[in-house]
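> Take a look and give me a structure for this.
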Amino acid sequence: MQLTDKFSYDKCNNKVKYQIKHEDIPISLSKELREAIYYLLWYVPNIKSEQSEKNELLTNPQYDDFIFLEIMKSMNLSDEDVLYTESITEKMISPFLEEICIKCPKIIMTISSGETKTMALLRHIRNAIAHGNFNVIGDMVVGFDLQRYENHIEYRGFFKINPNNLLDSLRKIQFDYNSQQLITKAFKNTGYFIQVYQEKYQRSHDFELFARKNNKKYAIDIKNYKYEKIVDQDFIREMINQYEGLIDDITPILIINTSFLDKKSKEELLCHDVIVLDVKNIQKMVKGRDMVAEIERAQLFKN
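Predicted coordinates:
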């Protein structure tokens, strides 16, 4: 699947008339939609919420298409279902204002300057939910991100999507991106064979991925969970002890935000032949630059 300009409007003959205003108050919501709303209001990354965490990948243009395509897959969207544009005209939005097909998901959205498609989508859905401009019609949650003026309405986003698929997508955003999918893509783009780490490779440490290139083998440990500012030295030593249990000349690779490591931790990891990759390294690997090989060559020159 790829992003194209093949957006198409609802073609079904049995469209459903609807209104955004809730007939029953409070509106009856499925468990999945309630959980999705909790994520949207409080836990979406990079928003002004005390519960929100920073996620650089979602705001980085380099990863934009990759992550947005994964979200589209989670929402069961094709390229014909998504339109992103500088502005939404009356002609674009009018086919959805009074009736919709409740079987075909669709998204129309504007993107602000410097904004990724992923963050734009989250912003529009969140705004629609927060301001009550949504309703549940059949198996779809339908909503508009809009601004009302005295003489007209400015539409900034529209969506009709399945709540279960929305929840799956939000869970991926919360828990998956930063991790295995992206790392797998980065290593494949630089010529590595990569797969889920299996028990036959390991002794005492649970790694996420195994990679191989030419005659070299690697065990990949991905640290995404939240640390307090700096990783504790005892934790580093414990991790190194576990790494040393590897067999068959497998080199450990630690993928971590290097701001969590102080100078002593980095030096200790290097002394034990642990390769450390951060987000910037992974960005370069997605583009096809083998940072693992570069780090290994640099270490050879030092020695």
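
> use CA for all of it now, contacts and neighbours both
Noted.

> which residues of the stretch 1-150 of the chain fall in strands?
Secondary structure of the stretch 1-150 of the chain, counting by DSSP state E, counting those that start in this stretch: strands at 16-17, 82-85, 99-100, 106-110, 134-137, 140-148.

> And this one, please, so the two structures can be compared:
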Amino acid sequence: MKITEKFEINSKGPTRQFSIMHKEVPIRLTNDLDEAIKMLLWYVPNISSEQARVNDLLLNPFYDTYIFTEIMEQMNIRDEDILITEEIKANLVKFFRGEVRVDEQKLIMTLADNDETKTMALLRHVRNAIAHGNFNVIDDLVIGFDVKKIGDKTDYKGIFKINPSGLLKALRKINEDFTNEKLIATAFRRCSYKVEVYEEKYQRSHRFDLYARKGNKRFAIEVKTFDFREIMSRDFVRDMIGKIQGIDSDLRPVLIINSSFLSDENREDLIRENVLILDIKNIKKMQKGRDMLEEIVTRQEENNKNE
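Prediction:
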């Protein structure tokens, strides 16, 4: 699935009239929607809740499209059902007020600024709508509006019509799968690597983040993709080289990093120390089963033979 500009509105299909006001108070919720609401209000990463944890991965623009696409697939929402826009105009809002189709999902949203990821925008809009009671349930769908009211004017920031079960699946995936090490481990496993935490003397070691093995090839993996916003310093390179000292000679160090944060000089120093470097493009391909690490190793071995 790709997020493009294929969004469409088709008025043909079964519809139901509804009001944003709840007829029964408190509103009756399915088990999935009840759990999803609790997760949204208290446990979603990077929100203003004492129960929420920080997850830099969800804030990182380099992984935004990949993560958002994975979430949409969990929710079974198509490219044609998604619109990300600078402004939600009145002629679009009318399709979601009073009477709506009940055989489709839709997601329309704005971003707070250029730095907000699509994933965090989705969570923010749904959370705001539910927290302010601006939602209702129609058959198997929950429909909601994230609005900003200034006097008599209502400015729509987000509109969603989604299946609560799909939303719950997405929230669980966010909390369980979208962490730095889990994302990397999944990518390697999809390329038939055995992946474990890095150990020394049969104990967990923090020298590297992960250990990976495929056949007779072994790798020590350092994940630095998500923690930095500027060019890596020389201190980082010296620290990375220091970690390499003393490890098994047949254990190849791997650095996973946003390549834009690595200067040419630092890259060359690391390569001279036999460090393999993977960036976001490589990890995305490995998520699809293409072994980029093996391709890089093979290419280096061929170059060494030709020298």
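
> Of the strands of the stretch 1-150 of structure 1, which stretch is the most buried?
Most buried of the strands of the stretch 1-150 of structure 1, by mean neighbour count (mean count of other CA atoms under 10 Å): strand 106-110, with a mean of 24.

> Now that strand on structure 2. Mean distance?
Average distance, strand 106-110 of structure 1 versus aligned residues of structure 2 after superposition (mean CA distance after the TM-score superposition for structure 1): 0.5 Å.

> can you give me how far that strand is from the chain middle?
18 Å (CA atoms, centre = their mean, to the nearest Å).

> contacting residues around it?
Residues outside strand 106-110 of structure 1 that contact it (CA atoms under 8 Å, 6 or more residues apart in numbering) are 77, 81-88, 120-121, 124, 156-161.

> Buried only: go through those residues for me.
When the contacts of strand 106-110 of structure 1 are checked for burial by 16 or more other CA atoms under 10 Å, the buried set is 77, 81-84, 87-88, 120-121, 124, 156-161.

> Show me which of these is closest to residue 56 of structure 1.
When these are ranked by distance to residue 56 of structure 1 (CA to CA), residue 120 comes first, at 14.5 Å.

> got a list of what that closest one touches?
Per CA under 8 Å, 6+ apart, neighbours of residue 120 of structure 1: 109, 110, 111, 112.

> could I get those as TSV with distance to residue 186 of structure 1?
Output for those, formatted as TSV (distance: CA to CA, whole Å):
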residue	distance to residue 186 of structure 1
109	29
110	29
111	26
112	28
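
> which of those residues sit farthest apart?
109 and 112 (9.9 Å).

> Check the contacts of residue 120 of structure 1 against structure 2 and tell me which are still in contact there.
Among the contacts of residue 120 of structure 1, the ones still in contact in structure 2 (both residues aligned by TM-score structural alignment, their matches' CA atoms under 8 Å) are 109, 110, 111, 112.

> How many residues are close by the nearest residue to residue 287 of structure 1 once chain neighbours are set aside?
By the measure of CA to CA, 6 or more residues apart in numbering, the closest residue to residue 287 of structure 1 outside its immediate chain neighbours is residue 189, 7.1 Å from it. For residue 189 of structure 1, the count of nearby residues is 17 (other CA atoms under 10 Å).

> One more: residue 19 of structure 2?
Neighbours around residue 19 of structure 2, by other CA under 10 Å: 13.

> wait, it sits on residue 100?
No - using CA atoms under 8 Å, residue 19 of structure 2 makes no contact with residue 100, being 10.5 Å away.

> quick one: the helices in structure 1?
For structure 1, the helices defined by DSSP state H cover 31-38, 56-59, 64-74, 90-93, 117-130, 163-175, 180-189, 233-243, 263-271, 279-286, 291-302.

> So which bits of the last one are buried?
Along helix 291-302 of structure 1, these residues count as buried under the neighbour rule (16+ other CA under 10 Å): 291, 292.

> repeat for the fifth one
Judged by neighbour count (16+ other CA under 10 Å), helix 117-130 of structure 1 contains these buried residues: 117, 118, 119, 120, 121, 123, 124, 125, 126, 127, 128, 129.

> what does the fourth one give?
Taking 16+ other CA under 10 Å as the neighbour-count basis, helix 90-93 of structure 1 is seen to contain no buried residue.

> list the helices and strands that helix packs on?
Helix 90-93 of structure 1 sits against no helix or strand, with contacts defined as 3 or more CA pairs under 8 Å, 6 or more residues apart in numbering; DSSP states H and E.

> Structure 2: matching residues for that one?
Counting by TM-score structural alignment, helix 90-93 of structure 1 pairs with residues 90-93 of structure 2.
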